[in-house]
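# The sequence and its predicted three-dimensional model are supplied below.
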Amino acid sequence: MRIAFMGTPDFAVPTLNALHEAGHEIAMVYSQPPRRAGRGKKLTPTPVDSRAQELGLEVRTPVSLKSADEHAYFESLDLDVAVVAAYGLILPQAILDAPRLGCLNVHASLLPRWRGAAPVQRAILAGDEETGVTIMQMEAGLDTGPMLAMAATPIADRTAGELTDELAVRGAALMAEVLAAPDDFPREKQPDHGATYASKIDKAEARLDFSAPADAVERQVRAFNPVPGAFFEHEGERYRVHAAKQVDRGGAPGTVLDDRLTTACGSGAIRPTLIQRAGKPIMALDDFLRGNAIPAGTQL
C-alpha cells in the first residue's frame, strides 16, 4: 500500500518500523517540528523524525495541517491510507478524506474507554484491571470512529511507561495485520455506553495525595512513572517517588510513621522503594536513607 505515516513520540516508532518491514510504500512521514531540548536547548527532531531519517524516508513537519496548501499537498500524495500513532496534531476533514481508505489510528486504550490524550495513565489512576490498544478509523470526533481491531492486556502492578512500551509493540503488530488484509477487519461502530475522557496530565496531579487511600496513592506512583514523576515535598525540596508499596499501617495522612519513610495515607500507608532527590540519581530506599534520613513524625 502507498501510505503516509503520522506520529511523533517513541510510542509511534514501532508502528513506523512495522510498516517499513512489511514493505509498504511510505510516501511521506509526518511528525511534529523539532523542539529545543537538553542543556544547550538544541533543536532536536522527534523520535519518529529521527527514525524516519535513519530509514531514508522523507519527513514533513508542519506546525499545523489547517492550510489549503497542506491539504492540497497531502491529497497530491495519492495515498491508499494514512496511519496515525500519537501524532499530536488535529487532522482536518480534508486530511481525513484524502486517502482511499481514510486514516487509521493506533490508540492506546480499549475504546470507547479512555478517549483522549492520556489513556494509559487514566486507566491506571482509575484502578482499571486491563487496558489495551485499538485500531480505529479516524473521524472528526475525538477518538469516536469505528473500530477495526483490538488487543487487551492486564495492568497488574505495571507503570505507565511499561504499559506504553508494550502497547506500542502490540499496536504496531495489530496495524500490520489490518493493512495486510483490510477486508478481514470490518469497521465496528463504537458503543455509546462506557465512553470516558482521558484528559491530558497536568503536572500538579503528580503531587502525591496522602489524604487518599494507599492503593490510590500507589497508583499515582505507577501512573506518573516515568513522566511527570510522582512527588512529595519536604523542607522546600521535591522528592520523586518512582516505585512504592502499600504497608498495613495507619496514622494521620502525610505523617512519616517510621525510619523507613512509611507514610500514612487516608487509609493504610505507602513506603517508597525507588526515590530520587532533586538533581540526584534514582536510588533504592536503603541507599537513599543512608544520607537522607527523614525522621518519624515528619509531616509531608
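Ah, there it is. Numbers count the residues shown, from 1 in each chain.
# Please make it C-alpha for all contacts and neighbour counts, starting now.
OK.
# For the chain, just list every one of the helices.
Using DSSP state H, the helices of the chain run over residues 13-21, 47-54, 68-76, 93-97, 119-125, 160-180, 214-223, 285-291.
# Now distance to residue 2 too, for the ones you listed, in TSV please.
Formatted as TSV, the helices of the chain follow (distance: least, C-alpha to C-alpha, whole Å):
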stretch	distance to residue 2
helix 13-21	10
helix 47-54	16
helix 68-76	12
helix 93-97	15
helix 119-125	30
helix 160-180	11
helix 214-223	37
helix 285-291	52
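# got another, please set it beside the one above:
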Amino acid sequence: MRLAFMGSPDFAVPTLRALHGSGHEIAAVYCQPPRPAGRGQKEQPCPVHRVALELGLPVRTPARLRKDAAEHAAFDALGLEAAVVAAYGLILPKPMLEAPRRGCLNIHASLLPRWRGAAPIHAAILAGDAESGVTIMQMEEGLDTGPMLLKGTVSIGPRMTTPELHDALAPMGARLVLEALDHSPAAIPQPEAGATYAPKLSKGDAPLDWTLPAAALDRRVRALNPWPGTVFALGGETIRVLAAEPAEGAGPPGTVLDEAALIACGEGALRLTRLQRPGRGPLAAHDFLRGFPLSPGTVLG
C-alpha cells in the first residue's frame, strides 16, 4: 500500500519501522523541522527524521500546513492510499485529510474518548487511571474526535512512570495500525459521554503544590518526568524532584519533617528519593542531602 507517514517523537519511531518492514511503500515521511538543541544549540533532526534518513526514505519538514496550498497540492500529488499519523505535532487541514483514498489513520495514546488532546499519557497517570491504551482513529477535522477502528489496552501499575507507559504504548500502536491497514475494521463513532481533554504541558506545570495530597504529588512526579519535570524552590535554587513516594507524616504543607527528605503535604507526606540541583547530575536522596541538607522545619517553595 502506498502511504505517507507523519510523526516526530520517539513514540512514532516503532510505527515507522513497522510500516517499512512490512513492505508498505512509504512515499514520504513528514515530521517537525530540525530545531536547536544541546549546549551548542545546533539544529537537530527529530527522532523520526533520523530514522527515516537511516531507512533511505524521503523526508518533508514543513513548518506549517494549515494555509499552505502548495503543501496541500504536494501531498495530494503523492497519490496515497492512506496516511498514518502518530504524534506529528501539526494539525492536518481538510484538503490533506481528504487526499488519501482511505483517509488518514491516527495512532492516539489513550482509550478514546478519554484523554483527547496533546498529552494523553501524562494525563492518565496524573488522574490515577487504572488503565490506558492506544486507539486507532480515522481522522477528521475535530480534535481527536474521529471514529475508532481498533483499541488496545494496558494496565497502569501503581508506580508506573510516563516513560514506562510510553514504551508500552508505542509498539502497541505500531501493531494495531498495521492490523487496521491490513483488515479495514469497521469504524465506530466516538461517544461524547466520558470525553476528557489532556492539554499541552509547559514549564509552568513543573512547580509542586505542597497543599495537594501526597498521592496526587506522587502521581505528578511520575507523570511529568522527564519533561517538564517537577521542582521546588529553596535557597535561591530550583531543585528537580526525579522520584518520590507517599509516606506517613503530617505538618504544614511544604515543611521538611525529618532529615531524610520527608515533606508534609496537604494530606499525608511525600518522601523525596531522587533529586537534582541546577547544573549537577541526578542523585539518590541520601547522597544529595550530604551536600544540600533539608533541615527539619524548613519550608519548601
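Noted; the coordinates are in hand. Small disclaimer: the values here were computed from a predicted structure and weren't measured.
# Need the TM-score between these chains.
Laid over one another, the chains give 0.98 as their TM-score (TM-score structural alignment, normalised by the length of structure 1), with 298 aligned residues with a C-alpha RMSD of 0.9 Å.
# Looking at the helices of structure 1, spot the one closest to residue 85 of structure 1.
Closest to residue 85 of structure 1 of the helices of structure 1, according to C-alpha to C-alpha: helix 13-21, at 7.5 Å.
# By how much does the closest one deviate from structure 2 on average?
Once fitted to structure 2, helix 13-21 of structure 1 is off its aligned match by 0.6 Å on average (mean C-alpha distance after the TM-score superposition for structure 1).
# Run through who's touching that helix.
Helix 13-21 of structure 1 is contacted from outside by 5, 7, 26, 47-48, 51-52, 85, 168-169, 171-173, 175-176, using C-alpha atoms under 8 Å, 6 or more residues apart in numbering.
# Enumerate the positions of that helix that are buried.
For helix 13-21 of structure 1, the neighbour count (16 or more other C-alpha atoms under 10 Å) marks 13, 14, 15, 16, 17, 18, 19, 20 as buried.
# Out of these, which is nearest to residue 148 of structure 1?
residue 15 (16.1 Å).
# picking that back up, quick one: buried ones out of the contacts of helix 13-21 of structure 1?
Here, 16+ other C-alpha under 10 Å leaves 5, 7, 26, 47-48, 51-52, 85, 168-169, 171-173, 175-176 buried among the contacts of helix 13-21 of structure 1.
# hmm, back to that, do you know which of the helices of structure 1 lies nearest residue 246 of structure 1?
helix 214-223 (6.2 Å).
# quick one, what contacts the aligned residue in structure 1 for residue 167 of structure 2?
Matched by TM-score structural alignment, residue 167 of structure 2 corresponds to residue 165 in structure 1. By C-alpha under 8 Å, 6+ apart, the residues touching residue 165 of structure 1 are residue 11.
# same question, residue 156 of structure 1
Neighbours of residue 156 of structure 1 in contact, by C-alpha under 8 Å, 6+ apart: 129, 130.
# quick one, longest strand in structure 2?
Longest among the strand segments of structure 2 by residue count, using DSSP state E, is strand 237-247.
# Show me which positions of it end up buried.
For strand 237-247 of structure 2, using 16+ other C-alpha under 10 Å, the buried residues are 238, 239, 240, 241, 242, 243, 244, 245, 246, 247.
# got it, and stretch 282-297 of structure 1?
Buried residues in stretch 282-297 of structure 1 (16+ other C-alpha under 10 Å): 282, 283, 285, 288, 289, 294.
# Over to stretch 60-76 of structure 2?
71, 72, 75, 76.
# ok, the second one to residue 64 of structure 2 distance?
So that's residue 72 of structure 2. Distance of residue 72 of structure 2 to residue 64 of structure 2, given as C-alpha to C-alpha, to the nearest Å: 11 Å.
# swap in residue 75 of structure 2?
The value you get for residue 75 of structure 2 to residue 64 of structure 2, if C-alpha to C-alpha is used, is 13 Å.
# before we move on, what about residue 26 of structure 2?
Taken as C-alpha to C-alpha, the span from residue 26 of structure 2 to residue 64 of structure 2 is 21 Å.
# that older thread, ok, which of the helices of structure 1 comes nearest residue 277 of structure 1?
helix 285-291 (8.6 Å).
# To what extent does that closest one diverge from structure 2 after superposition?
Helix 285-291 of structure 1 sits 1.5 Å off on average (mean C-alpha distance after the TM-score superposition for structure 1).
# Who are the packing partners of that helix?
strand 269-277 (3 or more C-alpha pairs under 8 Å, 6 or more residues apart in numbering; DSSP states H and E).
# what comes up buried for the strand it packs on?
269, 270, 271, 272, 273, 274, 275, 276, 277.
# mean shift between that strand and structure 2?
Using mean C-alpha distance after the TM-score superposition for structure 1, the mean distance for strand 269-277 of structure 1 is 0.9 Å.
# now the buried residues of helix 13-21 of structure 1 in CSV, with distance to residue 127 of structure 1?
Shown next, in CSV, are the buried residues of helix 13-21 of structure 1 (distance: C-alpha to C-alpha, whole Å):
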residue, distance to residue 127 of structure 1
13, 28
14, 27
15, 28
16, 31
17, 32
18, 31
19, 34
20, 36
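# and of those residues, the nearest to residue 112 of structure 1?
Distances from residue 112 of structure 1 to those, taken by C-alpha to C-alpha, are shortest for residue 15, at 21.7 Å.
# Counterpart of residue 48 of structure 2 over in structure 1?
Using TM-score structural alignment, residue 48 of structure 2 lines up with residue 48 in structure 1.
# so how far is residue 22 of structure 1 from the residue lying closest to its match once chain neighbours are set aside?
Nearest residue to residue 48 of structure 1, sequence neighbours excluded (C-alpha to C-alpha, 6 or more residues apart in numbering): residue 8, at 5.2 Å. To residue 22 of structure 1, residue 8 of structure 1 is 20 Å away according to C-alpha to C-alpha.
# coming back round to it: closest to residue 233 of structure 2 out of the buried residues of stretch 60-76 of structure 2?
The closest of these, once distances to residue 233 of structure 2 are taken by C-alpha to C-alpha, is residue 71, at 46.1 Å.
# so who does the closest one touch?
62, 65.
# if I line the two up, what does it land on in structure 1?
In structure 1, residue 71 of structure 2 lands on residue 70 (TM-score structural alignment).
# Could you do residue 177 of structure 2 as well?
By TM-score structural alignment, residue 177 of structure 2 lines up with residue 175.
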